[in-house]
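K.L.:
below are the sequence and a predicted model; questions follow.
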Amino acid sequence: MFDIEHSLLYACEQLVYDNEQLMLFNILGLMLRSDRVKQEGVILIVDDDEDILVAGKLLLKRHFSSVQICNQPESIPRLLSEQKFDAILLDMNFGPGESSGAQGYLWLEKILEIDPQAVVIMITAHGGVDVAVDAMKLGATDFIAKPWQNEKVVATLSSAVQLGRTRTEAKDLRNTNKVLAEVSGAKSGQTLLGNSAAMKVVFSLIERTAPTDANVLILGENGTGKELIAREIHAQSLRSNKVFMSVDLGALSETLFESELFGHKKGAFTGAKEDRVGRLQAANGGTLFLDEIGNVPLHLQAKLLTVLEQRMVTPIGANLAVPIDVRVITATNVSKQDLSLETKFRQDLLFRLNTVEIELPPLRKRSEDIEVIAAHYINLYARKYDKADKTLAASALVALEHYPWPGNVRALRHAIERAIILSQGPELEVLDFQLDAQPNQAGDIVAPPTSTSANTAISESDDLNLDRLEKAAIKQALQKHRYNISHAAKELGLTRAALYRRMEKHGF
């Protein structure tokens, strides 16, 4: 091995008669004296000087996973279409006598036109430093002067590869965020429907409020479509191309409230194994929808108020506050009267949230909208379950319009889905909807049993079937609390999510 090293060095000494051969000598010497671990990275060298190409490849292939060379700049578009390069070494001049750098400028512009994220390092002679600086103003990342120093070339390329990776990751992240924003703000199969006077007022408020950044408080019973209103406001706002983030505060425990909304730093508490971005930061630039705001305890309301007033959020365990730019839309099924009580809701927070107030009427107070809502969901679920087109019988429409719909539009939607699945004829009849109460001979709907009668029915029944008992208990709790999901879930000893699953199971 010792004899081979001396033979190579002697051969190099015979070739050293100008700067290019000197670089080759240095590279061969470095190859014999080092055994460095290769860095992941694909490098392209573009130069019309074969000695530069050979010297560069010999040097860089010891440090990077792949090195390609090109002596004809006309091949650059083809190479870029075939391979993603982490860094490109581009000569400023091609052809004998060229020293203006015009060709380097031309190919730099073409490379950046093909790939705006490309990391390009210019190769220039000592006298062409000013030209290389001009190239950096046009988008080049750095430059290397000939004759180069091997260590500087490797260091420059290592930094360039890292920069290229960072640019690619940033671009991918932007694209991912864009897709997430589109998905989060996209409308689902549910939509706002209705021609009643009450809904026209709601639509008018949305149209006037959406283009502003005013905070909006949406009031309404469960199932009236409060989140749909929030999504529609976002869709018509100037933030429509940003993220829409929905948070169900009723499903958050007090211990998770701050971590979920404000985020936390690694090690801030037991189980905090990594940094976590809170929902407020994640929604930055977009819209944050806080559902069930009326269920937030008073001491946590104070913390939320501070964040909204200062427009700054401090993650748990962090020392510095982070500025946020979000539009806040909130919703609750708590009545106006209860919200006005200091013992239940902070009035300063309420004033911060209800710059604009939109109250959604329950379905029973806009029964004239039931026909158009029913027609929409009949078509939707007929397609979903691959059923033939169905119509709504006149008697069924009368029954639906007179039914009190304690679960509002959500309950109507579930009833229609069930009817589509179970019906056997071309028309949906009253019995297909399996309403809790059926019309009498006069066409009126008999009211559902009260909580007292339901309780008596459960206690006096000899039926010990667990599924039926569970259904009866859920029905009793819902009726007792007038379909307030949070209160019913609390009485049943369930979380809101668990109660929703059981309601779906039993067809509520």
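P.N.:
Received, thanks. Numbers count the residues shown, from 1 in each chain.
K.L.:
going forward, measure contacts and count neighbours with C-alpha atoms only.
P.N.:
OK.
K.L.:
for residue 290, see how far away the spatially most central residue of the chain is.
P.N.:
Using C-alpha atoms, centre = their mean, the residue of the chain that lies closest to the mean C-alpha position is residue 180, 3.5 Å off. In this structure, residue 180 and residue 290 are 19 Å apart, going by C-alpha to C-alpha, to the nearest Å.
K.L.:
check residue 278 too.
P.N.:
As for residue 278, its distance to residue 290 is 13 Å (criterion: C-alpha to C-alpha).
K.L.:
now swap in residue 179 and tell me
P.N.:
Summarising the geometry, the distance separating residue 179 from residue 290, computed by C-alpha to C-alpha, is 22 Å.
K.L.:
now do residue 131
P.N.:
As judged by C-alpha to C-alpha, residue 131 and residue 290 stand 56 Å apart.
K.L.:
helices of the stretch 301-450 of the chain, residue ranges please.
P.N.:
With DSSP state H, counting those that start in this stretch as the definition, the stretch 301-450 of the chain shows helices at residue ranges 336-339, 347-353, 370-384, 394-402, 408-422.
K.L.:
next, the one to line up against it:
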Amino acid sequence: MPHYPETQQAFKILIIDDEKNLRDSIAAYLESEGMEAQTAASGEAGKLLMETERFDAVVVDLKMPGMSGLDFLSWLKDGGPLIPAIMISAHGDIKDAVEAMKRGAADYLVKPFNPDELVVRLRMVVGNARLVATASAMQTVADKKNRKSLSGVDPDWIGSSPAMQEVRSLVERVAPTDSTVLVTGESGTGKEVVARLIHRLSKRADGPFIPINMGGIPENLIESELFGYEKGAFTGADSRKTGLCELASGGTLFLDEVGDMPLPLQVKILRMLQEKKIMRLGGSRQIPIDVRIIAATNKDLEQAVKQGVFREDLFYRLAVIRLRLPPLRDRREDIPILAQLFVDRYAAEMGRPSLKLGTDALELLSRYSFPGNVRELENAVERAVILCEGSELHSRDFSFAGSAMDKAPPPGSFAGDALAGEVKTLEELERAAILRTLALYQGHREKTAQALGITRRTLLNKLKEYQIEG
């Protein structure tokens, strides 16, 4: 019987509290426990974040200026994402606790509380949500409205280039069917966005959409994630677990990076597609499932078939409909509208006044090759929104990791000014950039790392290297 090592899945938690010290200390503790944490100073700011990012749970304070914690719970229950919420309060009034539960809170804690207790409760409510809810618990408000048309401007589908119009046309024709779809394209081109759109335009739109990154889960764990397991199936299996294939019944299972799927698993996926049934690890009963498969890869699967690392029969099963996404450099006419979309999104998230792209910025973006495609454009815009000091974004506000543009910053840019002034070395320039971004985010390390395009661990190493107290 195989042994599966215990793992702690990284949850993404949003903390909403008007007391900065408290929300930052909670975030720091959750991160020390392996969770990812973001913070918001008000219910309104929390709503904005939840409309642009996905979270596994939210911790919200009861009494806040503007939108109260109870009002936030009402919004979450009536129209927000279906995720569990834990209410925290300095007032141990039983009426508040009862009202919070009525409005959908999964739990209630009275300040001051032991942070270990919060961690335990978060793991419990997120775990329960993932078992009893389905991936519809991760859908946004737009998903629940079950849009059936691509008319007008879809915030998830921006592109007027001929290449994207061709993709749009194919998506509209494919979506109403139950055929498997293989989406190909370079990293960062938006393969999951297209998969979600196909799901929303399908007859399965009211069902769950469950994504799984085939290359992001250890090989010895991926079968238990997909098919689930029975109690006692292996060491540590103390209870039955429902797999993602089963949870996706009635909806769509998105297999991302399918080219990384190990050969033994390919056999089981092929059988699932043929028989519409799965078997949990340690089980003896075939469980019928009703699920549509959309797969995606940035690899050449036909070449992988020739090399013997991908099954030919599975390839043809997955590629009933093949949909290729063009790289951003092949649809440059879409760059301005995509860039402005991201500017609007991050300006709202950061509470900045309305920002627009200057002519020089648009010219810079139009010239750049974007090897990282739409994802790189979004990251570049986010950094620019952070660094810009006026109401208009200019070329000096943009940088692209590893490009020639980074090495030769334009005059008047932060990097250019640093090189022209006292800062002479690359290390001094890097230190200055870290200091400035830390100041912009008031010392918040997670946000600073995201803005700089590096991991939190890398930032911590840099702070130690440059003797920065952040």
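P.N.:
Noted; the coordinates are in hand. The shown structure was predicted, so the numbers you read here are calculated from the model rather than taken from an experiment.
K.L.:
quick one on the thing from earlier: what sits closest to the residue nearest to the centre of the first structure if chain neighbours are left out?
P.N.:
If the residues on either side of it in the chain are set aside, residue 180 of the first structure comes closest to residue 243, at 6.9 Å by C-alpha to C-alpha, 6 or more residues apart in numbering.
K.L.:
how many residues are close by the aligned partner of that neighbour in the second structure?
P.N.:
In the second structure, the residue matched to residue 243 of the first structure (TM-score structural alignment) is residue 208. Using other C-alpha atoms under 10 Å, residue 208 of the second structure has 25 other residues around it.
K.L.:
equivalent analysis for residue 190 of the first structure, please.
P.N.:
Number of residues near residue 190 of the first structure (other C-alpha under 10 Å) recorded here: 14.
K.L.:
pretty sure it belongs to a strand, no?
P.N.:
No - in this structure, residue 190 of the first structure is coil, not part of a strand, as judged by DSSP: H, G, I helix; E, B strand; the rest coil.
K.L.:
buried residues of the longest helix along the first structure, list them for me.
P.N.:
Once the first structure is assigned using DSSP state H, the helix that runs over the most residues is helix 150-185. Neighbour-count burial for helix 150-185 of the first structure, counted by 16 or more other C-alpha atoms under 10 Å, picks out 150, 153-154, 156-158, 160-165, 167, 181-182, 184-185.
K.L.:
likewise for stretch 24-40 of the first structure?
P.N.:
Within stretch 24-40 of the first structure, judged by 16+ other C-alpha under 10 Å, the buried ones are 24-28, 30.
K.L.:
now, these that are in helices?
P.N.:
24-28, 30.
K.L.:
chain neighbours aside, what residue packs nearest to residue 263 of the first structure?
P.N.:
Skipping the residues right next to it in sequence, residue 263 of the first structure comes nearest to residue 278 by C-alpha to C-alpha, 6+ apart, at 3.6 Å.
K.L.:
residue contacts, the equivalent of residue 352 of the second structure over in the first structure?
P.N.:
Residue-level alignment of residue 352 of the second structure against the first structure, with TM-score structural alignment as criterion, gives residue 387. Under the criterion of C-alpha atoms under 8 Å, 6 or more residues apart in numbering, the contact partners of residue 387 of the first structure comprise residue 420.
K.L.:
that concludes my questions; thank you for your assistance.
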